[in-house]
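Asks: Sequence first, then the predicted structure, then my questions.
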Amino acid sequence: MKDDRDYSYNEIETFELVQKYEELIRQNKSFFFDVLEFEAIINYYLDNEELANASESIRVAIGMHPYSSEIQLLKAELFITEKKYSDALVILDFLEQIHAEKSEVLFLKGQAFFNMNNFIKADENFAKSIEACTEEKSELVYRISSIYFVEEELNTAIRYLLEAHRLDPNHFATLFDLAYSFEKINEIEKSYYYYNKLLDLYPFTQNVWYNLGIVLTKQGKFDEAIEAYDYCIAIDPEYNSAYHNKANTLASIERYKEATSVFQELILLEPENPRIYCSLGECYEKTEKFEQALEMYNKTISIDPAFAEAYYGIGIIMNERKQPNLALDFIKKSIALESEQYDFWLGLGKVYYELNNIEEALKAYREATILNPDEPDAYLALAEIYLYQEKFRDVECMFDELGPKFEGNASMKVLNAAALYLSHRRKEALDELKVAKRIDPTSIDDFFSIVSVINDDDFVNQTKQL
């Protein structure tokens, strides 16, 4: 639908006109509206997605103004909205020959072809529409970009957005969509650039500060991200998502005390949100305030008895309190509720291992690797068990199968080196340790915490020279 129509009526006047029209229809009275008035009425219905009313008002309008190309154009727009693309194109092909505003006709043709997945013809008609446009060209280009943007054809959307930006460098929606689109295609630096450009022009726009916070988090600039969320909250103290993101960012960088304060603020805004209580419980858990953590996890469950993470959190605390059997019950409950959570299976494996139930621990860790093959922790846990079982070849085979996936993980190199050394393959072990030390200089110490090297001073000296 056209975003910037040339009304002669403001919003209130249009609403009053529609009410007058509907009252005359209800009373079945004779009346007359000119083309401009019908355009306002029909556009009102189209913009509010009242398609039956739009269709009826078009029928009435054509009865009064059978030769109006403006009403026919709106009929074509209705057909596009109703997915009657062939019917729309019949009208638009005719209007292309006679209508004064060819640009709008060609735009609608492009939209129809786009919705029919005929992207070549869509692009052709959009290009002709831009060429034919004599005024407000930047707005037209932005409208075209929006068609691609809504359907997440972001690379094409960006092409049109950049042109719209060239024509009107200060247009808010163009800059916002550019920043958002670049973020979505993971061109984070460009996204950062356009959000900052927006803030130079519109510094008190809370959702821009919020989105900038997300981009800064992706860049690893956590302090700046938190500052961006603070600006968002300062502009709009009830922008709940900013509190969520700020708290989660603080928790992710282990600033649990500050995260706790933000989650407590959030409780005032969303007192029945179980997610907040659970996250607050996790902050207390991480700072070993177990009683408060349990209180928050139980509060979570009282609001939502099926909130799996709360049961898991209780299980972790029970395990920390050396009550592994209780821990097992709670973690199993969490898995019964959400069976595809990687962390739950990882935690289950740890508890089984501490209960010396090695086979069940192995099963849990293997399930975790299936659920998330790109996370290293479950593989590391498996390798440690294989070492404990003296299955050194299994360690080597597992790491060989993983190939270069975790090439930059020093812990995996250390465990592989341990298996190689214990298999009496000292040179290969040293090669692995050399790579591990390059990744993390403390990894040699990790090796000696795993392997007791007795009466092998030569090997110890060689590790010192790595």
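Replies: Noted; the coordinates are in hand.
Asks: hey, let's count contacts and neighbours off CA atoms from now on
Replies: Noted.
Asks: which residue is nearest the middle of this protein?
Replies: In the chain, the centroid-proximal residue (C-alpha atoms, centre = their mean) is K184; its distance is 8.1 Å.
Asks: Is V453 in a helix, a strand, or coil?
Replies: coil (DSSP: H, G, I helix; E, B strand; the rest coil).
Asks: next up, a second structure to put side by side with the first:
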Amino acid sequence: MQFSSNEDYNLPLAKFESMLKTNNVFFFDSTDFEQITTHYLDEGKVTKAKKAIQLGLEQHPTSPELKLLQIEILIFENKLDLAERLLNEVQELQPGNEEIYIQRANILSKQDKHLQAIAMLKKALAIDNEMSGDIYSMIGMEYLFIDNYSEAKNFFIKSLKEDYLDYASLYNLVYCFEYLEEYSGCIYFLNDYLELNPYCEVAWHQLGKQYWNKKMFKEALSAYDFAIISDDSFIGAYLEKGKVLEKLKRYNEAIENYEYTLELDDPTSFAYLRIGKCHEKLGNYELARQFYYKTVHEDPLLDKGWIAITDFYYRNNNFQKALYYINKAISIDEENVLYWKRSAEINKQLSLYEEADIAYQKTVELGNYELETWVSWADILTHLGEYNSAIITLLQGLEFHPESSELEYRLASLYYLEHDDIKGQYHLLNALRHNYEGYEYISKLFPSIYCRPSVKNFITNFKKAS
């Protein structure tokens, strides 16, 4: 039991605090020690809780409830063997105490024996139905630990039927629905739940997210409105509502919601970034630029902020400034693949091909294997006249995109340029099989190859044969 503001409940706690300060020893009822210990545990003050347990057991050495609280602390401290020995002692005194099975379940859970923990919790459930809500929630957590989301979902639903104000179970339940991609089922449950608890801002917020997942943006907007009605200081609801308004192209309203979050609490880089994006959509380019700068000032490590500034200048064809800011971003985080990809694109626009080559190489090293990356990198190497390196790059790209005609047409052309007509024909045949119309790649990128009679005849004969 928590201590309330009521003086009668606070008296034992105040008396205990006074005893700690003066070293005087006062007598307390065992129930008082239980309440004092639970209070300290809820506050995260484990040292004081242990002191209360120690003094409590000195005055009430046979109290099973105090011993169980001692066991709870021992489990928290991973002193599992000692906790188990004490549990055996308590079980001899009170074999029908459901808390014994709950604490045994906690020990088993710590030992990664989750199915055995579930069995123990079900024993506790059979003894005492009054704690069924808490026990259902604990069982749900055990199923989560073993990635059994369907069973976890079922027990969190049971928990909420017993105690619909258990928001931890509500969050966990929504997580299960989302993991199972059962968005419609989650919407159905949340609407039923809101019949019981119509002013639950958490449920309205989660309902909005499910509608967002199903691209039901107007319904999501209504849900976030109800979340705000339930709690007009709910920052998360304003942020999510802003995202929906952006999707509906209602940018001025989105800005209002994002700005409201800045009034409610400390500013966030996310809000600044979204406000900047909205202003850019509205054509308020100077305001957009200012908010992008605020974004990176608030969180210098936020990659989306630096990318936003870089892209802002890139879209305005100010490639020198775009290069300046992407280099600044790279100096902060050299392992960010997005930064290197943007760097490659910008250097390409500035005809800094060697720098673009280095950037593409780094992009691939960091794990970006998109088709566009391989194609662009190979084109840069081709422009530099490094045909062999371009061929190696394209062959690497084919390992990730084996049916890409873009890669095959380029490979064919490069082999022809390197006077290896056999490999050229091999890759040209592959390319034509994947995408016949794609031979225009050759006519645009390698006109000298396309104009060769042997190549034209090969393409024509393939068409006739097919």
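Replies: Looks like it came in fine. All values derive from a computational prediction rather than experimental measurement.
Asks: Mind checking the TM-score on these two?
Replies: Here the TM-score for the pair of chains, by TM-score structural alignment, normalised by the length of structure 1, is 0.76; 444 aligned residues with a C-alpha RMSD of 4.3 Å.
Asks: coming back round to it: ok, now how distant is the residue nearest to the centre of structure 1 from S191 of structure 1?
Replies: 9 Å (C-alpha to C-alpha, to the nearest Å).
Asks: mind checking how far the aligned partner of Y85 of structure 1 in structure 2 is from T38 of structure 2?
Replies: Matched across to structure 2, Y85 of structure 1 falls on L80, judged by TM-score structural alignment. Per C-alpha to C-alpha, L80 of structure 2 is found 20 Å from T38 of structure 2.
Asks: Q111 of structure 2 now?
Replies: Distance from Q111 of structure 2 to T38 of structure 2, by C-alpha to C-alpha: 25 Å.
Asks: what about those two, which has more around it?
Replies: T38 (21 against 12; other C-alpha atoms under 10 Å).
Asks: residue in structure 1 matching that one?
Replies: Match for T38 of structure 2 (TM-score structural alignment): N43.
Asks: Just the element for its match, please.
Replies: helix 35-47 (DSSP states H and E).
Asks: That helix vs structure 2, average distance?
Replies: Once fitted to structure 2, helix 35-47 of structure 1 is off its aligned match by 2.6 Å on average (mean C-alpha distance after the TM-score superposition for structure 1).
Asks: Which residues does that helix contact?
Replies: 1, 7-9, 14-15, 17-18, 51, 53-54, 57-58, 61, 65, 68, 70-71, 74, 78 (C-alpha atoms under 8 Å, 6 or more residues apart in numbering).
Asks: How about stretch 104-118 of structure 1?
Replies: Contacts of stretch 104-118 of structure 1 (C-alpha under 8 Å, 6+ apart): 73, 76-77, 80, 83, 85, 88-89, 92, 95-96, 99, 119, 121-126, 128-129, 144, 147.
Asks: Of those residues, just the buried ones, PyMOL syntax please.
Replies: The following PyMOL line selects those of these that are buried, judged by 16 or more other C-alpha atoms under 10 Å:
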select buried, resi 73+76+77+80+85+88+89+92+95+96+99+121+122+123+125+126+128+129+144+147
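Asks: mind listing which of the contacts of stretch 104-118 of structure 1 are in helices?
Replies: Counted as lying in helices by DSSP state H, out of the contacts of stretch 104-118 of structure 1, are 73, 76-77, 80, 85, 88-89, 92, 95-96, 119, 121-126, 128-129, 144, 147.
Asks: ok, how many other residues are close to H165 of structure 1?
Replies: 20.
Asks: Please name the nearest non-neighbouring residue to it.
Replies: Leaving aside its chain neighbours, H165 of structure 1 sits nearest to T174 (6.3 Å; criterion: C-alpha to C-alpha, 6 or more residues apart in numbering).
Asks: OK, contacts around Y293 of structure 2?
Replies: Y293 of structure 2 neighbours (C-alpha under 8 Å, 6+ apart): G305, I309.
Asks: whoops, I mixed them up, E258 of structure 1
Replies: A247, L250.
Asks: And the helix or strand containing it, what's buried?
Replies: Under the criterion DSSP H and E, the helix or strand holding E258 of structure 1 is helix 256-269. Across helix 256-269 of structure 1, burial judged by 16+ other C-alpha under 10 Å covers Y256, A259, T260, V262, F263, Q264, E265, L266, I267.
Asks: do the same with stretch 390-400 of structure 2
Replies: Result for stretch 390-400 of structure 2 [16+ other C-alpha under 10 Å]: buried residues A390, I391, T393, L394, L395, G397, L398.
Asks: still on that earlier bit, my guess is the match of Y85 of structure 1 contacts L74. True?
Replies: Yes. At 6.7 Å, L80 of structure 2 and L74 qualify as touching, with contact defined as C-alpha atoms under 8 Å.
Asks: Which secondary structure state does E238 of structure 1 sit in?
Replies: coil.
Asks: Now check structure 2 for the residue matching it.
Replies: By TM-score structural alignment, E238 of structure 1 lines up with S233.
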